[in-house]
Structures are given as C-alpha cells and as structure tokens.
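Engineer: sequence-free structure coming up:
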C-alpha cells in the first residue's frame, strides 16, 4: 500500500515537472518574441522619420508579416486553466494536454469563465474526465488532421464540458460503443466508455450527450 502511494506521488511529480518544463518553453518563446518585436520597432523608427515608404514596406513584408505568421503558429490555449478551481479538472486536462503533445495531436482548451469545485468525488471526476479525454486523444491520432478541442463553460451554475475530436472514417455505432469490449480501437479494448457509463449512473446530476460524425466525435457532459 505504501509502495503504491510512493509510486503515485512519483508519477504526479513527473507529470508536474513535464508541465512546468512546457510552461518554461512557452515563456522563452514569448520572451523571444518581445525581444524581436523591440528590435523591429527600433528599426522602423528612423525610416518612419525619413518617410522612406520603400523601406517601411520592406520591413513590413519581410519582418512584421513573418513574425506575425510565426506567432500565430504558437497555440497557448491548452495552458489557460486559471479559471478552473476544481483540481480534478486541472489534473485531467494537464495530463491530456501532455499526452496529446507527445502523440502529435493538436490540443486546444477554452475556459472563458469561472469554473468552481463541483459536488462530485474528486477521484470519480478525474476518472470520468480522463476516460473522455484519453479516448479523444487516442481517436484523434488516427485522423488525417489530429485535433482535440475542449470547451468548459458555466451558465447559471450549470457546468458544460464539450470534448471534440477528429477521428478516422471507420463507421461507429453510437449505441454499441457503450457495450463492454466494443471499441473503434480493436477487440477487447472498449472498457473506457463501459466503465464511464457505470460511473455516470452514480451521479444523477451528470448527463452526457454523444454526437458521432463521419470524421469527428463529440461528447457533451453537463453537471447540474
């Protein structure tokens, strides 16, 4: 029992270190952009004073447009967890983001408003979110354009979690995916949604809507 607790804490510390390292890399990118931008402004000052239109156009095309394109390639949305108070949400999202990056899946997370602590066991909430997010990341790996998008909103104290992912064109039966052993990932691998269904049954304030598209999959969970 003690060994399991030590192992769990070691795993948590490892994941935390990975997340901190990623944030450090992100900070370096932002700091580098600030430095570059300061240089760009400095180079523009004399040509503006001289009203040298040709030089201004050259700096705009060769420097500003390139810098803007590079900045747009950087996606910081997955790190925006400051509005979430619930540690279960933070834990599951951080793990999913790291796994998505490791597997080459674009991961986006939008949390526009405050998300309070929900009245659900932390362990169960982590399990529920982890199943949904793990399935999304795994399915997205098989897509032509691997993508997972998460949106979490709070309207009149009703929390809505929308998890969207791209997937392969393999036909999916919306009803059968909840059966034990059924999965789009192969035989005897469909335990996630089966276990999720049992977990949801313990919490009447939880509901889940599933939408299956030809090349995408969406789960919408509502917490009353």
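Structural biologist: Yes, it's here. The structure displayed is predicted, hence computed values, not measured ones.

Engineer: going forward, measure contacts between C-alpha atoms and count neighbours the same way
Structural biologist: OK.

Engineer: contacting residues around residue 118?
Structural biologist: By C-alpha atoms under 8 Å, 6 or more residues apart in numbering, the contact set of residue 118 is 86, 223.

Engineer: shouldn't it be within a strand?
Structural biologist: No. Inclusion of residue 118 in a strand is not indicated when DSSP: H, G, I helix; E, B strand; the rest coil is applied; the result is coil.

Engineer: how near is it to residue 12?
Structural biologist: 22 Å (C-alpha to C-alpha, to the nearest Å).

Engineer: repeat for residue 90
Structural biologist: Separation of residue 90 from residue 12 (C-alpha to C-alpha) stands at 13 Å.

Engineer: for the strand or helix carrying residue 48, packing partners?
Structural biologist: Take DSSP states H and E as the rule and residue 48 turns out to sit in helix 2-49. Helices and strands touching helix 2-49, by 3 or more C-alpha pairs under 8 Å, 6 or more residues apart in numbering; DSSP states H and E, are helix 53-59, helix 87-102.

Engineer: out of those, the one nearest residue 7 is which?
Structural biologist: Proximity to residue 7 (C-alpha to C-alpha) singles out helix 87-102 among those, at 16.5 Å.

Engineer: here's the one I want to compare it with:
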C-alpha cells in the first residue's frame, strides 16, 4: 500500500528534474529521448525514496550523464549542462525550503509520504514549471552564439568548476541526511550554495564574454583578410590589363607579318594558340569583377569576390547576376558577410562533388527588398532541408554541420530577413530576402 501511495510523490519528484532539464539542455530532446530520460529519473528516484536515500544522487547523475553521452554527439557540452541544471535544481529546492520554513512550517518536521510533504513537492514542481521555460529561452539566447565554438581550454575550466561545485553540493546533501535538516542547516546551505553559484556564474559569464570578444575580433580580422585578398586580386587584374595593353603593339606587329605574307592558315593558328587564350583568361576574371562593382558594401564585396574567384580557380563555372547598385542593407555587414561566406563555402564544396560543377550568385534590388541567391550543382545525399539547419548534421561527415546552424542563429536576430532553401534534382539554392 505504501508503495502505491508513493507513486504520485515519485512522479512529482521526477518532474522536478525533468522540466528544468528539457528547458535548459542545449540539445533538444526528441519525444523518444524524453521518455528514456523520464524512465532513468523514475528508476533512480524510486530507489532513492526506498532505501538509497540522498546517496542515490550519485547513481542518478552517472546514469543520466551516460544516457546523454550515448544520445548526443556533443557529449561534454550536454553533460556539463546537465550538471549545471542539477545544481540549479538543488539551489532552487533549498531556497524554496527556506521560504517554506519562514512562511508556512518548519521543514525539519516533515515526514516523507505525508500530505504536507506532497504539497511541498507539488508547489515546488509548479514553481519550476513557471520559471524554467522563460529562463531556458533567456539562457539559450545568450549561449547559442558561442555554444558550439567554445575552445577546449574554456570548456575544461567550466567543467572543473562544475565538478568542484557538484562535490560541495553532494557532500552537504548526503551529510545533511544523516545529521538532519534543521532550520540552521537549511539556511547555511542556502547561503553556501547561493554564494558559490553566484561566484561560479560570474566566472563562467566572464569567460564566455571574453571568448565572444575574441570571436568578434577574429571575425573582423577575417573580414579584413578577405578585403586584402580582394584588393590583391584587383591589383593583379589591373597588372594583367596593363601587361596586355603593353603587349598589344607587339601582338599587332606579329600579326601583320602573317597578313603581309598572306599566310591566313598561320595567322589562324597563331591567333587561336597565342592570343585568344590570353584574352579569354583576362576577360573572364575581369567580367566577374565588373559584375561586383554594383555591390558597394565593402565587407560583402570582399567576401563574395574572394570566394567566387577561388571557385573559378577550382574550375567551377561561376555566373554572377547583379545589375543594380546595392549600397545600404538593414543587416549588419559583418553578420551578412558571415552568412554569405557560409553559403558560398558550402556551395563550393558541394559543387566540387559533381561532374560539371557550377555556382550562380545573384544580388537583386527590388522595390521593398534585396534578394541574395546562391545556387550550385550538388549530389543528393538524402538529407532533408530541415535537418541541414541542425547542429552536427551534414553530408560532409560526422564532425561537420555547424555552418548552416550558425547562419540560422545569426539570421534569427533580424525579423526583416527571410531565408529560403530549395533543391531539385541537380541544383541546391539558398535565398535571402532582406527588407529595405
């Protein structure tokens, strides 16, 4: 009978961990994964309530971490997040206990499986269900920009801090069960846990802010590098043009020799073998740059030109469509450069897999919006369009697949930008509609 009566309390206890985990975990759990995690919590909390006590927390943490390591590719990140979520739950539980002590009744008089204890757990779960969803969204907004680019050194420092914090929490929880949770112990634990959490949070936030600043600096240096490459390419084209003009007189003189000798066959051979290849090489690259003259945003021009000229060097057929001037865009130039850079990198890699690689880049100015279109030949690997925007999902290997995910997070900051992805049997297209 006691076992049956404990089922509602057990279910509520499971929800006390389940709700925060689903809200705060960096990787989204599928319905099947949620069911598996719920069962793990159910089994562990059952044994904790019927024999193991708070010492069973060790098994709960181990089994949950192993489960997340098995279902997620970014294992360490999600394990660290789960440990942080558990510490958050412990802190909330102690703070709630302190308020309960002060406003309702002494927590030290509680007995397990009583109505008072059931009411306490019920109110705690309701509180978690109210505060966790908005807090989870807030946390994701802060961390999503950097979460998949955290260096190993920073992640190691965060992991070490969480493990030390976890050890302190577990020690206090397990010892507290044996000596009893008096009002003074609950107050002391609240102060200890609160101070440590505040200090840890400040340290971690500062680490992440430093990392974000470094990422921003690296991106600006990359943008400058692309601009320098573009400048070098323009200078190279100009030098080629000067060289061609300088040789023009000599070319005419050499052709006049064939004409005076009325050697039409020799002239034709000389023209096709010597003159035409130089002319085509010069005009081809110059034509590509001429198309980009209408793009007046320097950061965009540098990244687009360098990527497309790199594609030409790889013998990819490149088509550029840009007939009207584009000078001001409502999206931050650095953000748009990053997104277009990601699209073009993917287009180049994907096009090279095909027998006749080609890329089309179009920038079109309409009355109310700008259109940026990047289309390329590709081989269909059977991945859905929706899955391509998920982290670590790619046709290029298990360690790839961050690019489009990062692009989605960048574009999510701009409500005036619409991103469409389409594909048919031979071409893959990315299109950005940017409101003026």
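Structural biologist: Received the coordinates, thanks. Computed from a predicted structure; not experimentally measured.

Engineer: follow-up on the earlier one: more neighbours, residue 90 and residue 12 of structure 1?
Structural biologist: Each of residue 90 of structure 1 and residue 12 has its neighbours counted (other C-alpha atoms under 10 Å); residue 90 has more, 17 against 14.

Engineer: counterpart of the more buried one in structure 2?
Structural biologist: The equivalent of residue 90 of structure 1 in structure 2 is residue 301 (alignment by TM-score structural alignment).

Engineer: same check on residue 139 of structure 1?
Structural biologist: So residue 139 of structure 1 corresponds to residue 350, using TM-score structural alignment.

Engineer: so what's its match up against?
Structural biologist: Contacts of residue 350 of structure 2 by C-alpha under 8 Å, 6+ apart are 376-379.

Engineer: got a PyMOL select line for the buried ones in those?
Structural biologist: Per 16 or more other C-alpha atoms under 10 Å, the buried members of the contacts of residue 350 of structure 2 correspond to this PyMOL selection:
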select buried, resi 376+377+378+379
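
Engineer: please settle this for me: is residue 43 of structure 2 part of a strand?
Structural biologist: No. Residue 43 of structure 2 is assigned helix when assessed by three-state DSSP, not a strand.

Engineer: quick check: residue 223 of structure 2 vs residue 405 of structure 2, distance?
Structural biologist: Distance of residue 223 of structure 2 to residue 405 of structure 2, given as C-alpha to C-alpha: 20 Å.

Engineer: picking up where we left off before, distance from the helix holding residue 48 of structure 1 to the middle of the chain?
Structural biologist: Relative to its parent chain, helix 2-49 of structure 1 has a centroid offset of 17 Å by C-alpha atoms, centre = their mean, to the nearest Å.

Engineer: tally of neighbours for the residue nearest to residue 165 of structure 2 when sequence neighbours are not counted?
Structural biologist: Leaving out its chain neighbours, the residue that sits closest to residue 165 of structure 2 by C-alpha to C-alpha, 6 or more residues apart in numbering is residue 196, at 7.4 Å. Using other C-alpha under 10 Å, the number of residues around residue 196 of structure 2 comes to 15.

Engineer: ditto for residue 307 of structure 2
Structural biologist: Count around residue 307 of structure 2 with other C-alpha under 10 Å applied: 19.

Engineer: for residue 131 of structure 2, same thing?
Structural biologist: Residue 131 of structure 2: 12 neighbours (other C-alpha under 10 Å).

Engineer: and what of residue 9 of structure 1?
Structural biologist: When neighbours are counted by other C-alpha under 10 Å, residue 9 of structure 1 comes out with 12.

Engineer: state the distance from the equivalent of residue 27 of structure 1 over in structure 2 to residue 318 of structure 2.
Structural biologist: In structure 2, residue 27 of structure 1 lines up with residue 238, judged by TM-score structural alignment. Note on residue 238 of structure 2: its distance to residue 318 of structure 2, by C-alpha to C-alpha, is 21 Å.
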